[in-house]
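1. okay, sequence plus prediction incoming.
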Amino acid sequence: MTKYMISFPSSAVVVTEQEFPAVAKASYAVVQEAKDAGVWVFGGGIDESIAPVMVDESGNVTQGTYADTTHLEGGYSVLELPSYEAALEWAAKMAVATHCAQEVRAFQDDPEG
């Protein structure tokens, strides 16, 4: 089975403060459904209060990230699924829960994983 990352940037979730608790509850319900179905690998939201750093091959740490990846935030879920179509179905469930479109990416197969 293939692992799929289903994600969204924080800026895509456009809900009021009053709507946010219901959106969070619906999102956690989809996560629980994925766990109950046995397809959940891991997931969570990026802690946006901690700035990204780069660590080079000598161990030097610098503030920031890759120039073409200026901002990485939002929520990510990794599910192990039997097909791309199944990934699209889960992404649709997550889109309904979060009130925003979801990006779907497939991880390359790891023959030793």
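-> Thanks, I have it.
2. contacts, neighbours, all on C-alpha from now
-> Will do.
3. S11 and L79: what is the separation?
-> 23 Å (C-alpha to C-alpha, to the nearest Å).
4. just want the most central residue of the chain.
-> Centroid-nearest residue in the chain: Y76, 1.0 Å away (criterion: C-alpha atoms, centre = their mean).
5. biggest helix in the chain, by residue count?
-> The single longest helix within the chain, with elements called by DSSP state H, is helix 20-37.
6. what helices or strands is the next helix or strand after that one leaning on?
-> Sequence-wise, the next helix or strand downstream of helix 20-37 (DSSP states H and E) is strand 40-45. Strand 40-45 is packed against strand 75-81, with contacts defined by 3 or more C-alpha pairs under 8 Å, 6 or more residues apart in numbering; DSSP states H and E.
7. just want the angle from the strand it packs on to helix 20-37.
-> 20 degrees (axes from the mean of the first three to the mean of the last three C-alpha atoms, to 10 degrees).
8. what angle sits between strand 75-81 and strand 40-45?
-> Inter-element angle recorded for strand 75-81 and strand 40-45: 170 degrees (by the same axes, to 10 degrees).
9. try this one next to it:
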Amino acid sequence: MKYYLLSVMQPVGEPPAPEVLAEIGKNLDRFHQELREAGAWVFAGGLHGPESSTVLRPRDGDVLVTDGPYAEGKEHLGGICLVRAPDLDAALDWGRRAALATTLPIEVRPFMGEAAD
């Protein structure tokens, strides 16, 4: 088994209406339960918006600390889910399920290295 990161790509702008978010939350709870039952669950969590971030950048032997994202865009990382899967096809299947649960784009990326514990 390998580890795969499922990144939730959140659009910039106002969040959906509370009733829409409530339905997405229910869908995510079901998705996370499926992961647990399949033994694929490792970790998942949502993130605050990019305006809450702090960037640490090496500069001249020191580290420069700045507020906010390092780049502006139409999307930002809104949440992550770390899963265990035997191969990329299985990880992509989990990614498809995550996309349906969140109604958002999901990036699936393998971790470097060999098999997970």
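-> Received it, and whenever you're ready, just let me know what you need. Remember, predicted model here, so these are calculated numbers, not experimental data.
10. still on that earlier bit, the residue nearest to the centre of the first structure pairs with which position in the second structure?
-> Structural alignment places Y76 of the first structure opposite I80 in the second structure (criterion: TM-score structural alignment).
11. one more: A97 of the first structure?
-> Counting by TM-score structural alignment, A97 of the first structure corresponds to A101 in the second structure.
12. identify the residue nearest its match in space, chain neighbours excluded?
-> Counting by C-alpha to C-alpha, 6 or more residues apart in numbering, N27 is the residue found nearest to A101 of the second structure once chain neighbours are left out, at 4.9 Å.
13. what count of nearby residues applies to the one you found?
-> Using other C-alpha atoms under 10 Å, N27 of the second structure has 18 other residues around it.
14. gap between it and P50 of the second structure?
-> Taken as C-alpha to C-alpha, the span from N27 of the second structure to P50 of the second structure is 24 Å.
15. cool, and L6 of the second structure?
-> In terms of C-alpha to C-alpha, L6 of the second structure sits 18 Å off from P50 of the second structure.
16. those two: which has the busier surroundings?
-> More crowded of L6 of the second structure and P50, by other C-alpha under 10 Å: L6, with 25 against 18.
17. next up, the contacts around the more buried one.
-> L6 of the second structure is in contact with I80, C81, L82, V83, G95, I106, E107, V108, R109, counting by C-alpha atoms under 8 Å, 6 or more residues apart in numbering.
18. Throw the residues you listed into TSV and include distance to V42 of the second structure, thanks.
-> Below are the contacts of L6 of the second structure laid out as TSV (distance: C-alpha to C-alpha, whole Å):
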residue	distance to V42 of the second structure
I80	11
C81	8
L82	5
V83	5
G95	14
I106	17
E107	17
V108	15
R109	15
